[in-house]
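Colleague: got a predicted model here, sequence first, then my questions.
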Amino acid sequence: MLAIDLAKRCFQVCATDPGSAVLFNRALSRVKLQQLLSDHPPCIVAMEACATSHFWGRFSRGHGHDVRLIPPIYVKPFVKRQKNDAADAAAIAEAALRPNMHYVEVKSHA
């Protein structure tokens, strides 16, 4: 799974394996994020729902990924330490694995 904390220039990506172990949690530029999503085998891509998450959701779906947009209010309880991009990305990953989590539908481009 790739859990992405979205920003304007620098995106924090937390990658986990099927057993929820963190493989990496690092910052990527917009170009590097596009490259990662294009080259990575299909997986779950989780993000907090916001205006730009719909763009990235469509981009991810275009490359075969299963997109999960989570309302920010549902991610907040999973932030375990001080609020920063790495902690937010890890919280998104944890929230996306919850069986009863509510997701927002990715809006199609109008």
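Modeller: Everything's here; your move.
Colleague: from here on, just use CA atoms for contacts and neighbour counts.
Modeller: Noted.
Colleague: how about Pro18: what's its closest non-neighbour residue?
Modeller: Distance criterion Cα to Cα, 6 or more residues apart in numbering; nearest residue to Pro18, sequence neighbours excluded, is Met1 at 7.4 Å.
Colleague: for that neighbour, give its distance to Leu69.
Modeller: Shown here: Met1 relative to Leu69, a distance of 13 Å by Cα to Cα, to the nearest Å.
Colleague: shared neighbours, the two?
Modeller: Listed as contacting both Met1 and Leu69 by Cα atoms under 8 Å, 6 or more residues apart in numbering are Ala46.
Colleague: structure B:
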Amino acid sequence: MNKSTTIGIDLAKTVFFVVVLDQRGKQARRKKLRRSELLPFLANYPEAMIAMEACSGAHYWAREMESLGHVVELLPAQHIKGYLRGQK
């Protein structure tokens, strides 16, 4: 596994936001993907650690991403507040 790459995914109903961080934790890429585009994007991406908020659909997506060779970490919703920026 390439431990230098971390991917954060914000799951929503139709549009997902993906942020790729490099080994220093700096944002390397930010992309808005539709539901149908997420798995092909991750299939073409090297193995990485993926972090997502645990929600109703997160377990399905975690299984799909693990089948592609990624390591998935589901974060409980009460712990996500520390990662937010802005007025949310």
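Modeller: Alright, I've got the coordinates. Just so we're clear, the structure is a prediction, and the values are computed from it rather than from any experiment.
Colleague: re the thing from before, thought the residue nearest to Pro18 of structure 1 was touching Ala93?
Modeller: Yes. Counting by Cα atoms under 8 Å, Met1 of structure 1 does reach Ala93; the two are 7.4 Å apart.
Colleague: so what does Met65 of structure 2 match up with in structure 1?
Modeller: Applying TM-score structural alignment, one finds that Met65 of structure 2 aligns to Ser60 in structure 1.
Colleague: which positions within stretch 20-27 of structure 1 qualify as buried?
Modeller: Neighbour counts over stretch 20-27 of structure 1 (16 or more other Cα atoms under 10 Å) mark 25, 27 as buried.
Colleague: make that stretch 71-88 of structure 2, sorry
Modeller: 71-72.
Colleague: start to end distance for that stretch?
Modeller: 28 Å.
Colleague: which residue ranges form the helices in structure 1?
Modeller: 30-39, 51-62, 72-75, 85-96 (DSSP state H).
Colleague: nearest to Asp17 of structure 1, of these?
Modeller: Distance to Asp17 of structure 1, taken as Cα to Cα, is lowest for helix 85-96 among the helices of structure 1, at 10.6 Å.
Colleague: contact partners of that closest one?
Modeller: Contacts for helix 85-96 of structure 1 (Cα under 8 Å, 6+ apart): 1-5, 12-14, 16, 20, 25-26, 46-48, 68, 70, 74-76, 78-81, 101.
Colleague: what about 6 Å?
Modeller: Contacts with helix 85-96 of structure 1, where a contact means Cα atoms under 6 Å, 6 or more residues apart in numbering, come from 3-5, 12, 14, 75, 78-79.
Colleague: if I look at Asn44 of structure 2, how far off is His70 of structure 2?
Modeller: 11 Å.
Colleague: who's more crowded, these two?
Modeller: Taking other Cα atoms under 10 Å, Asn44 of structure 2 and His70 do not tie; His70 has more neighbours (22 against 9).
Colleague: any idea how far Arg63 of structure 2 is from the more buried one?
Modeller: His70 of structure 2 is 10 Å from Arg63 of structure 2, where distance means Cα to Cα.
Colleague: please apply the same query to Leu11 of structure 2.
Modeller: 14 Å.
Colleague: got it, and Lys32 of structure 2?
Modeller: Taken as Cα to Cα, the span from Lys32 of structure 2 to Arg63 of structure 2 is 21 Å.
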